[in-house]
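[1] sequence isn't available, so here's the structure alone:
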């Protein structure tokens, strides 16, 4: 795996003061074409021995536009607050739409408007329900010397994958539900095995 690491810079935010480091990964997209992905690590000024870690896949609609259709933006905000309080990092992975990309995600949204759920919409487009790849996480953990973490997640697949890089203790993270994301959260629980109430 070819990876390039940026310098580290400061980032003051409404949630507190963080450090930023970018990781450039040379990989292939969902269609097998070579591409570069630039991931971001948002870390507290000091890292504890067992840091709190959130692996957050990019969600432009949720993180930036505050979409009510998902829980992504809410989870990111909760993670930023917790990382500031307890020390740790957010790995902001450029894997929009569970790895299918923004263009495909919007096409999937259009199918959801017609009544399909998130899994059915991806499958109707001939795409996997989850195309994310977490191999870059191993390189990031190596760079920061992480061997044990507290992982903020409800996704058992993330836990299973990351256990090949570090000792993982899970902590749940729940963003507020609303009338727009209730079905989405049920699909995550019932069809994707997420550990949700």
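    Great, that's in hand. Please read these numbers as outputs of a predicted model, since none were measured by experiment. Residues are numbered from 1 along each chain as shown.
[2] from now on I want contacts and neighbour counts done on CA atoms only, so please keep to that.
    OK.
[3] need the helices for the chain, in chain order.
    Along the chain, counting by DSSP state H, helices occupy 72-86, 102-113, 118-124, 135-144, 156-162, 182-190.
[4] contact partners for the residue positioned nearest the centre of the chain?
    For the chain, residue 56 is the residue whose C-alpha lies nearest the centre (C-alpha atoms, centre = their mean; 1.9 Å). By C-alpha atoms under 8 Å, 6 or more residues apart in numbering, the contact list for residue 56 reads 76, 90, 91, 92, 93.
[5] take this one as well and set it beside the first:
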């Protein structure tokens, strides 16, 4: 089920920026070659002048002028760095980087400030503690008096526009990302599935994402208790 507050927050931000004549809030600060185990990227560092948060895009190949395979990835310390199996974030990050290199060109926008769908690291850990007691990921946030999903993708859109990208093939199972990018002026020609093999530790988490957050996860069909 979509949260109407997401649309209100996004529309309000766009309206205020337009009314005040604000320029994009991101400033490109540095570009540096970044060799990785997946392949070679350019790390393009940005500063969000509104929030003070530092952001980065990993660019592989020539991305200007055509529809570009793109992953907009929300930071997840537990999954991306510590390889937690509670979620699928680390697996998706790796799969996205491999897919971009295999494509020969593409972008991964890594969004800081999105930890725990925007509630922050400590709050996310508290929510995980409640999930140990039987709540799902949505119920845990609500029990803490926190938004189910507080993320905003305006900065990602501004970074893509700065890189010369106006149209993407979006690596995501989340329709809210697609809708948010469209609202911020990035055309999404295709939503490319990024389906990871479920684990025993994240079955309940994935079910909640599908049933309560509208994620498109058809690979869960046929798994006992999930179909």
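    Great, that's in hand. Because the structure is a prediction, the values reported are computed rather than measured.
[6] the helices of the first structure: which one's closest to residue 36 of the first structure?
    helix 135-144 (12.1 Å; C-alpha to C-alpha).
[7] list the buried residues in stretch 131-141 of the second structure.
    Using 16 or more other C-alpha atoms under 10 Å as the test for burial, stretch 131-141 of the second structure gives 131, 135, 136, 137, 138, 139, 140, 141.
[8] with stretch 74-82 of the second structure instead?
    Buried residues in stretch 74-82 of the second structure, defined by neighbour count with 16+ other C-alpha under 10 Å: 74, 75, 76, 77, 78, 79, 80.
[9] so how far is residue 96 of the first structure from the residue opposite the second one in the first structure once aligned?
    Same thing as residue 75 of the second structure. Using TM-score structural alignment as the criterion, residue 75 of the second structure maps onto residue 58 of the first structure. Residue 58 of the first structure sits 5 Å away from residue 96 of the first structure, going by C-alpha to C-alpha, to the nearest Å.
[10] likewise for residue 114 of the first structure?
    Relative to residue 96 of the first structure, and taking C-alpha to C-alpha, residue 114 of the first structure is found at 22 Å.
[11] one more: residue 103 of the first structure?
    Shown here: residue 103 of the first structure relative to residue 96 of the first structure, a distance of 9 Å by C-alpha to C-alpha.
[12] so for these two, which sits in the more crowded spot?
    Applying other C-alpha atoms under 10 Å to residue 103 of the first structure and residue 96 shows that residue 96 carries more neighbours, namely 19 against 10.
[13] and that one, what's its match in the second structure?
    Match for residue 96 of the first structure (TM-score structural alignment): residue 115.
[14] correct me, but its match touches residue 80?
    No. The criterion here is C-alpha atoms under 8 Å, and residue 115 of the second structure misses it with residue 80 at 10.8 Å.
[15] with that, I have no additional questions.
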